[in-house]
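[1] Got a sequence here, can you build the structure:
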Amino acid sequence: MPAVKPRDDRYVESLITWRGIALNVRHCPDWSTSCGIEHIEVISFERLPLPITETGYKSHFIDRDQLAEIGTPVEFVIAWLDHDAESTEWKKAEFESRQLSLF
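    Next up, the predicted model:
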């Protein structure tokens, strides 16, 4: 039996730039209407690592009320990225990505 593929027409896409990285934030407000669950995808165009994912892609399910408290899906993603960008690991990776390698 083929895998169930989500209907893309349910997603709203927002193109944003975070710290110079182009992102596509996809939001499905009615992923599960009976449970009040929404779906957010974060995709870096060049699949560059982000503080929330090493692969440049992140899928996240969130309760409708929790998202409403934070604001829009884009506001949620930016807050999430900013929060996780404070980690030592991300700061190190960000610093190293700016340095020229001699080897």
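
[2] alpha carbons only for contacts and neighbour counts from here, please
    OK.

[3] Just give me the neighbour total for residue 25.
    A count of neighbours around residue 25, defined by other CA atoms under 10 Å, yields 21.

[4] Pull up the gap between it and residue 19, please.
    Taking CA to CA, to the nearest Å as the measure, residue 25 and residue 19 are separated by 15 Å.

[5] swap in residue 63?
    Between residue 63 and residue 19 the distance is 27 Å, computed by CA to CA.

[6] In terms of neighbours, single out the busier of these two.
    Shown here are residue 63 and residue 19; by other CA under 10 Å, residue 63 has more neighbours (14 against 8).

[7] want to put them side by side, so please do this one too:
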Amino acid sequence: MQPIQTAMTWQGVEISISYKPRWIKSSSISHLEIHSLEPERAPLPVTETGYKSHFFHSDEIFSEMALKQMVEQWLDEAAQSPKWQAYASSQKNQQLMLF
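    Coordinates of the predicted model:
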């Protein structure tokens, strides 16, 4: 199992993704990091700061495509929360005020 470093765009935000399988060599604990790159430190549904470190059990070997799909699904699900919906709505209202 090799580490994966990749990037993706989610709702206009460029995100860096780093996946390290078997972060602790004697266990199945893997480590995932996501960073908002552009806009820098842009909030995401799973982090207000644009950075998220997440440990989880995984025996799967992720391909780059599977990793991106997993992160996208995580973000999409988290984006359904009332807190994120309120944030997204406030951002739309701010943009409309600029015109």
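
[8] Excluding chain neighbours, give the residue nearest to the counterpart of residue 60 of structure 1 in structure 2 in space.
    Correspondence of residue 60 of structure 1 to structure 2, assessed by TM-score structural alignment: residue 54. Sequence neighbours aside, residue 32 is the residue nearest to residue 54 of structure 2 in space, at 5.1 Å (criterion: CA to CA, 6 or more residues apart in numbering).

[9] element containing the one you found?
    strand 29-38 (DSSP states H and E).

[10] Now that strand: buried residues?
    Across strand 29-38 of structure 2, burial judged by 16 or more other CA atoms under 10 Å covers 29-32, 34-37.

[11] Which SSE is immediately downstream of that strand?
    Using DSSP H and E, the helix or strand that follows strand 29-38 of structure 2 in sequence is strand 51-57.

[12] and for stretch 85-93 of structure 1, what span of structure 2 is it aligned with?
    Residues 79-87 of structure 2 are where stretch 85-93 of structure 1 lands when matched by TM-score structural alignment.

[13] repeat for stretch 21-29 of structure 1
    The aligned range for stretch 21-29 of structure 1 is 13-21, by TM-score structural alignment.

[14] re the thing from before, tell me who's in contact with the residue nearest to residue 54 of structure 2.
    17-20, 52-55 (CA atoms under 8 Å, 6 or more residues apart in numbering).

[15] In structure 1, what residue corresponds to it?
    Under the alignment (TM-score structural alignment), residue 32 of structure 2 pairs with residue 40 in structure 1.

[16] Against residue 101 of structure 1, how distant is that match?
    Going from residue 40 of structure 1 to residue 101 of structure 1 by CA to CA gives 35 Å.

[17] What of residue 18 of structure 1?
    24 Å.

[18] quick one: which of the two has more around it?
    Applying other CA under 10 Å to residue 18 of structure 1 and residue 101 shows that residue 18 carries more neighbours, namely 13 against 7.
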